[in-house]
Structure formats: C-alpha cells, structure tokens
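> Build me a model:
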Amino acid sequence: MEYKYAANMNFEDFSSSRVLYGHRGVTNFPVRLSQEIFRRCLEFSSKKKDIVLYDCCCGIGYMLTVLGFLNQDVIYSLIGSDINKELIEIAEKNLDLLSYNGIEKRIEELKALVEQYGKQSHKDALASANRLKELIVHEIHTEVFQADVFKLKYLPFKPDIIMADVPYGDMVDWQGAGEGVDNLLDSLYSLCEEHTIVGLCMNKKQKVISKRFKLLEKQNVGKRRFVILTKD
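This is a model prediction of the structure:
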C-alpha cells in the first residue's frame, strides 16, 4: 500500500512500555498505519478540525494516545471504550499522558527509575518522554468508559470519526455480546451521526457485508485490511 499521509519515520518514542503504558498479551496497533487511516478518514470527513475521535474497542488506549500526540492540530477530543475494566484503567493512564500534568508525572517516574537503576533503557525512555512532551500544543479532552459496544444504544457525544482495530484470531479475546465486523457495524449504526466516518482495521479473513454503510475506501496492508465507511 502506498502511504499518502503518514511519513516513514522512527516511532520508537511510542514503543509500548517505554513511555506509554503496556499490558501483557495486548498487541499495539502500528503507529504509521493508525496515522494513515486517521488522515484518510479526515480526508473524507466534512469536518476538518476540532475532531471528536472515538475508539469503541480501545483496549489500553494505545492508538488513541498515539493519534493524540501526532494530530494536535485537528483533534479536540479522544474518547475510548472497552468491555475490559483492567484495560480501561491503563487506557486512562495512557490518555493522561496527553496532558501537561500527566506527562510530567511520567517524566518524574522515569527520572526515579534512572536514579535507582541507571539502566540505558530507562534513560532512553526518559528522553522519549521529553520529546513527547514537546509535541503537546494544547490539552486534548480525553475520556474512557467501560462498555460492551454491542449493547451501546446511545453516546453522550457526537463522534466525527470512529476508529477501531477489530479483534481477531488468538491475538486478543473478542469479548462482548456478539462477534464479527458486521455485528460491530450494526451496533455502530445507531451511534453514528450522518457525517461520521468509520475506519476499521481487521484481519484479511474478516469481511464487511453490511448494507447499512457505504464503502468509501478499502486497502490491504500485509495481513491486515482496513475499510473506511459512512452511513448509507
């Protein structure tokens, strides 16, 4: 796939458990691909700034946090939900890194580790944290809540873009009342505004058949496929 918006850069500052908090068994979404999908969604969106971005399967909030750092110019609010309470607690900590107080707290944690152990990995993480701090232009509103997306009937906010990495295979557990991309889209339909753009990434074996959404774009990337849709 040809990347139109996301440059091929060194994203090591976003490595899991470096500055951002990780969790055993959770696979983090590729930074460059998440940026590319977001920017392609933004291209289709009628709204170009003050974007409210929602991830309905946010896990530890990795993708939302990364996009918050990389898109300070257009994102107003980042909101995530997940059925797993333990992951939501980590997502809250990750999204807090987008605030001045949150990143300063993380810097102090890393300074303490450097002083205590003197490991190069801690020194590298501290340098990364300081670089991430410099990316913060304004404090993005962030919010996470525990929810089963298959049971959600209403959102107290209007999402401009919904993005999600659809769980699959044995990499993560797909917990919820239903499963499959079309079941997810059925649930998202009532949560979408007329202008909402939906970007989903999935395993190539998973297909979108739903007739309730109009396909705007689809691409295969390695073992993954992403689709961009809007309500039909």
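> Please count neighbours and contacts with C-alpha atoms only from this point.
Noted.
> count of neighbours near the nearest residue to N130 once chain neighbours are set aside?
Distances taken as C-alpha to C-alpha, 6 or more residues apart in numbering place I107 nearest to N130, at 7.2 Å, with adjacent residues excluded. A total of 21 residues lie near I107 under the criterion other C-alpha atoms under 10 Å.
> What are the boundaries of the helices in the protein?
Assigned helices in the chain, in chain order: 31-44, 62-70, 85-96, 100-117, 120-135, 181-189 (criterion: DSSP state H).
> compare with the first, here's sequence two:
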Amino acid sequence: MEEKKNDPEVKTEKVSIPDISPVDACIDHGRDILATQLGFVKDKNYDFAPEFRDMTTQLYLFGVMWKHAEELDNVENARETAFEALDTMFVRDNMKPKDAAKRVDFLKKMSKMEDGSNALAVAIGYGSRPDDHSLVEVFEHYTDDIQVSGAFWRLYDRSRKTMLYGGLFVAFVVIWFVTLFMPGNSTLAILAAGLISAALFVIPVFLVGLLIYHLKLKKAKQST
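You can find the predicted model right below:
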C-alpha cells in the first residue's frame, strides 16, 4: 500500500481587504497632513481673526485633498471629490449636514479668485509636500494685513456686544421711565421712545468704532 506524499507547498487562502472609498482616502490623508501642519502653525503664535484662520485652513486642506484625489484610481472629478470629502469630514466632526453643505458652498466660492485662478491657500495646499511648512507659508502672507488680525476681530466683537447690550439697556431704561413717570402714553408711543433712544446710543457707538477702524487701517497702510 503506497503512502500518500505530503505536499511541501502549503496553500493559503488570500484574504481580500476592500479598498476604502476616494472620499475616505482624502479625509485620512487630509487629517494626517493637517495634524502636522497645525503643529507648525501653533509654534508661530499667529493672531488672526477666527473666521479667517478657519477659512484659510480649510481652503488649504481642500488643496491637499484635491491633489491626493488626483492620485487615486477611479476618480473622475478630483476637485469635486475633495469638496465631498470636506463635507463628509465636517459632518463626522459633529457639524449639522445643512451647516456643512453651506460651509462647503462658501469654500467653493472662496477657492477661486475673480480671474478664475485658485486662491493662495488652495494653490499652496495643492503643491504641499509631507512635513513641509506650507500652511505656515500661507499665513505668513497675511501677518501684516490688519484687516484679518485678531485685534480687529476683538474690536469688532466688543463693539457689537456694546451696541447690542447697551442699546437694550438704554431702551429698557427709557421705557421704564416713560411708563412710570409719564403715564397716559400709548404702548406704541412708549415702544417708539425706547427704540429711538436705543438708536441714539447705537449709532454713535457704531460711528466711533468705524472711525477707529479706518484710523488703524490708514496707520497700517502708511507703515507698510
């Protein structure tokens, strides 16, 4: 009786791992790049307005994702894939879907200049390389731009709060005074007095804030 010969070659089954979608690939790549870049930016201690800082960072991230999408297989429109990746990433970061869609629409508008060229942050993000300081390079272009500085944003925020709370307080005091010491006025007249007094407070505060803004802007332009 012949013995069965053992086959020295062991056959193993191949386990196929499904490829991730282009959107997920862009998100993973974008998060990795951004984590490194934000570390470089943090070391610089820039003082920019929050809205400008976030918009610029997101436009840069879009450029990074756009370039990566072009390097992937089965991507017909790399630019739209990058925007879709941004939308998905915003939602995963707990932004409401409607708000995420609005944000992406805003970024689409800001990603192009009037002449049709790409915005600076997009162009630098698109041409970035691993571990370079490209996001720092973007922000360096705006360090002397007083219109996007954190100081101006804080001035605007304080002025807005002063006008809001101050106007409400003045209106309340006037309505209380008219109601208590000038009885017989109609409700409409009392409300009108409150609104007029609030306007008399808000308008000067707004004009003073606007004057300060223009003076600082003029001074910054003269210094450059």
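> TM-score for these two?
Scored against TM-score structural alignment, normalised by the length of structure 2, the superposed chains reach a TM-score of 0.29; 103 aligned residues with a C-alpha RMSD of 5.2 Å.
> sorry, back to before: who's in contact with the residue nearest to N130 of structure 1?
Going by C-alpha atoms under 8 Å, 6 or more residues apart in numbering, I107 of structure 1 touches L126, A129, N130.
> Buried residues of the longest helix belonging to structure 2, list them for me.
Counting by DSSP H, the longest helix found in structure 2 is helix 187-223. Within helix 187-223 of structure 2, the residues scored as buried using 16 or more other C-alpha atoms under 10 Å are 190-191, 193-195, 197-199, 201-202, 205-206, 209, 213, 217.
> Just name the closest of those residues to V136 of structure 2, please.
Nearest to V136 of structure 2 among those, counting by C-alpha to C-alpha, is L217 at 24.1 Å.
> quick one: that closest one and S223 of structure 2, what's the gap?
10 Å (C-alpha to C-alpha, to the nearest Å).
> With A85 of structure 2 instead?
In this view, A85 of structure 2 and S223 of structure 2 are 42 Å apart by C-alpha to C-alpha.
> before we move on, what about M89 of structure 2?
Remark: distance between M89 of structure 2 and S223 of structure 2 (C-alpha to C-alpha) = 41 Å.
> burial count for D54 of structure 2?
12.
> can you list contacts of the strand or helix carrying it?
Here D54 of structure 2, judged by DSSP states H and E, is contained in helix 50-70. Outside helix 50-70 of structure 2, the residues that touch it by C-alpha under 8 Å, 6+ apart are 22, 26-27, 29-30, 33-34, 75, 78-79, 81-83, 85-86, 107, 111, 121-128, 135, 148, 150, 153.
> Please flag which of those residues sit within helices.
Among these, DSSP H puts 22, 26-27, 29-30, 33-34, 78-79, 81-83, 85-86, 107, 121-126, 135, 150, 153 in helices.
> Can you tell me which of the residues you listed are buried?
By neighbour count, with 16+ other C-alpha under 10 Å, those hold 22, 26-27, 29-30, 33-34, 78-79, 81-83, 85-86, 107, 121-126, 135, 150, 153 as buried.
> Go through stretch 84-97 of structure 2 and flag the buried ones.
For stretch 84-97 of structure 2, the neighbour count (16+ other C-alpha under 10 Å) marks E84, A85, L86, D87, T88, M89, F90, V91 as buried.
> cool, stretch 112-132 of structure 1 as well?
L113, V114, H122, K123, D124, A125, L126, A127, S128, A129, N130, L132.
> so the fourth one makes contact with A112?
In this case it means K123 of structure 1. No: K123 of structure 1 is beyond contact range of A112, at 10.4 Å (criterion: C-alpha atoms under 8 Å).
> ok, and the closest non-adjacent residue to F172 of structure 2?
G194 (6.7 Å).
> What of K108 of structure 2?
K108 of structure 2 sits nearest to F83 (C-alpha to C-alpha, 6+ apart), 7.9 Å away.
> Please name the residues that touch the one you found.
Neighbour list for F83 of structure 2: F62, V104, K108 [criterion: C-alpha under 8 Å, 6+ apart].
> JSON lines for those, including neighbour count?
Below are those laid out as JSON lines (neighbours: other C-alpha atoms under 10 Å):
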{"residue": "F62", "neighbour count": "31"}
{"residue": "V104", "neighbour count": "20"}
{"residue": "K108", "neighbour count": "14"}
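> Can you get me a residue count around R53 of structure 2?
16.
> Give me the contact list for stretch 109-117 of structure 1.
Residues from elsewhere that reach stretch 109-117 of structure 1 (C-alpha under 8 Å, 6+ apart): H122, K123, A125, L126.
> gap between the nearest residue to the last one once chain neighbours are set aside and Y100 of structure 1?
This means L126 of structure 1. Distances taken as C-alpha to C-alpha, 6+ apart put L110 closest to L126 of structure 1, at 5.6 Å, once the chain neighbours are dropped. Taking C-alpha to C-alpha as the measure, L110 of structure 1 falls 15 Å from Y100 of structure 1.
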